[in-house]
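A.B. asks: next come a sequence and a model predicted from it.
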Amino acid sequence: MVRNKLSIIMTAYNVADYISSSIDSVIAQTNRNFDLIIVDDCSTDQTQKIIRSYAQKYDWISVICHAQNFGVSTARNTGLKNADGEFITFIDGDDWVEPDYVEHFLEVFSDQDVDMVTCGFFNETESGKVKNKFTKRQISVVGREEVTKLIIKMTGTVMGYTWNKAYVRSTIEEHKLMFQTDLDLMEDQVFNVEYAAHARKFYLDNLPLYHYISRKESITNRFAMENVRDIGVARMKVYKTIRESTRNEKKQI
């Protein structure tokens, strides 16, 4: 039996139409060795009412509500500050997961000496149409250089997302890793590259266990000059981290 605990951080902002499905998919997990921290970023719809009703029913669900809207990075950081699981993963409040999502992460961490575990995902439209196809399961254990290339790659099953990955909490805390609050885009890619710079081995699995729903109102689907600026800043942070990591590795040789 797996004895490690996973803390799931779910961020939410005005997702009243979707968050019940997201939480229900967590409730349906086959492995119960986890807790759920829901961080509401000052929603103005019924999101807070819904998540509080779940917290009243389940003692393993905790709710934190921001007094004002700070953005997803701050919401994730709030979740990190309140997480006590040995491992960490993230779910967006308008997505959902397969029943063996938790089991997958905890089983691999139990069997393998690795610092990150990934899973595959379905990229779906709001009508349920899957835009990416799963063909054949592929599993590999790679080092820092290889995983960094896959994190910054704009295609594939790894990429810069946080919701298809699980992390070791002690690594995050030891190196004081946080999400960049000055970015509205690619903040997750920056976090992943910084995490990879302090980790050794990465277990990559493309088995799709996460359902990412691409919505028209999503910030990633809107184009603005601010987004162009965020992409530029994020890329600079990413390449700075890679450069410093490479320099540190050479010093250790």
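C.D. replies: Ah, there it is. Values in this document were obtained by computation on a predicted structure and should not be read as measured data.

A.B. asks: contacts, neighbours, all on C-alpha from now
C.D. replies: Noted.

A.B. asks: any idea how far Val26 is from Ile61?
C.D. replies: Between Val26 and Ile61 the computed distance is 10 Å (Cα to Cα, to the nearest Å).

A.B. asks: presented hereafter is structure B, for comparison with structure A:
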Amino acid sequence: MPDISIIICCYNSAERLPKTIEHISKIENIESQIEIIIVDNCSTDATSKVAELELNRYSKNIDYHIVHESRPGLYNARKRGCQVANYDWLLFCDDDNWLERDYIINFLKNLNEYPHLEIFGCGISNPVFEKQPQKWFYKYQYLCAIFNIEERKKNVMISNSMEVESFVCGAGMYVRKEFINAYFSDYRFKLVDRIGEALSSGGDTDLVWFALSNNLHVGQFSNLKLQHYITANRITKKYIIRLYMGISFSFALLDYKYKSTTKKPRVFEFFYHYVNNLLHFNFLISRLIYAEFIGRYKAYRYIQTI
């Protein structure tokens, strides 16, 4: 059986870590060796102290490492975690992901059936809300990594090219270490992903598209389930708009990197849709259109400097 390094990248995670570690401690396992790696990425709270306390409480039979990464950004934190990892398969667990008890057993089953995959993604991410959101939020909850592939009448979704749609995200993602080391060694620019409270994104998609651009296989599985804890600040319109701008920026860069697509945002087209939605009192949609325009325009300007 392959052994697994669980990597949790943290920025000011002291309040979220206890539940995350508690759920990991309850995961059922058969034969694989497990280690937990906490990467403290420039936290200003007691993340490392809380991590040590909780790991000692729940994971007495599991090796763990707490390391620090001084360069901000999820990309840098993941790279640091990979450098420390001792095992051939890495499980990226966000600090707000509560993995189901069978998360390792089902991965091993999937790996046995699909041994050629480089990435195994979570197929069901159910929300646990700190505060119940308003109805409008559910239309945009996918932006917060809330999804269920069974709603697409799928239990397994496999992709091996850029032409085959893939929805694999970083929450609960298993990655072959040999593959991700090749990704880190690639000479092209990387998306550093979220830095502190900034809502840039795209690092997960960068990793997946790197695999697909090399005709490697990635998959998403409904038997890999987790709960995603959503804090109250993430169900606000302000947050969703900022997140949408960050995603728009990142995907414009990814289109350039992998598809050689560079499009300057069209001001007239933006203005038309923006005003049209304002006139129909679709204020949130108008703000999202504005956020997308700004994100793509910033990306276009950035591309000119590469």
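C.D. replies: Looks like it came in fine. Treat the numbers as computed from the prediction; the structure is a model and nothing was measured.

A.B. asks: if we can go back for a sec, of Val26 and Ile61 of the first structure, who's got more company?
C.D. replies: Legend: neighbour count by other Cα atoms under 10 Å for Val26 of the first structure and Ile61, higher for Val26 (24 against 19).

A.B. asks: let me see the contact set for the residue mapped onto the more buried one from the second structure.
C.D. replies: In the second structure, the residue paired with Val26 of the first structure according to TM-score structural alignment is Ile24. Going by Cα atoms under 8 Å, 6 or more residues apart in numbering, Ile24 of the second structure touches Trp98, Leu99, Arg101.

A.B. asks: switch to 10 Å and redo it
C.D. replies: 6, 36, 55, 58-59, 93, 97-101, 103-104 (Cα atoms under 10 Å, 6 or more residues apart in numbering).

A.B. asks: in a helix, that's where it is, yeah?
C.D. replies: Yes. Judged by DSSP: H, G, I helix; E, B strand; the rest coil, Ile24 of the second structure forms part of a helix.

A.B. asks: from the contacts of Ile24 of the second structure, which land in strands?
C.D. replies: Ile6, Ile36, Asn97, Trp98, Leu99 (DSSP state E).

A.B. asks: reformat the residues you listed as a markdown table; add neighbour count and distance to Gln83 of the second structure.
C.D. replies: Formatted as a markdown table, those follow (neighbours: other Cα atoms under 10 Å; distance: Cα to Cα, whole Å):
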| residue | neighbour count | distance to Gln83 of the second structure |
| --- | --- | --- |
| Ile6 | 24 | 13 |
| Ile36 | 24 | 13 |
| Asn97 | 28 | 22 |
| Trp98 | 26 | 24 |
| Leu99 | 27 | 23 |
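
A.B. asks: closest to His228 of the second structure among these?
C.D. replies: Of all these, His228 of the second structure sits closest to Asn97, with 4.9 Å by Cα to Cα.

A.B. asks: the closest one maps to what in the first structure?
C.D. replies: In the first structure, Asn97 of the second structure lands on Asp95 (TM-score structural alignment).

A.B. asks: pretty sure that match is touching Ser25, no?
C.D. replies: Yes. Using Cα atoms under 10 Å, Asp95 of the first structure is in contact with Ser25, at 9.2 Å.
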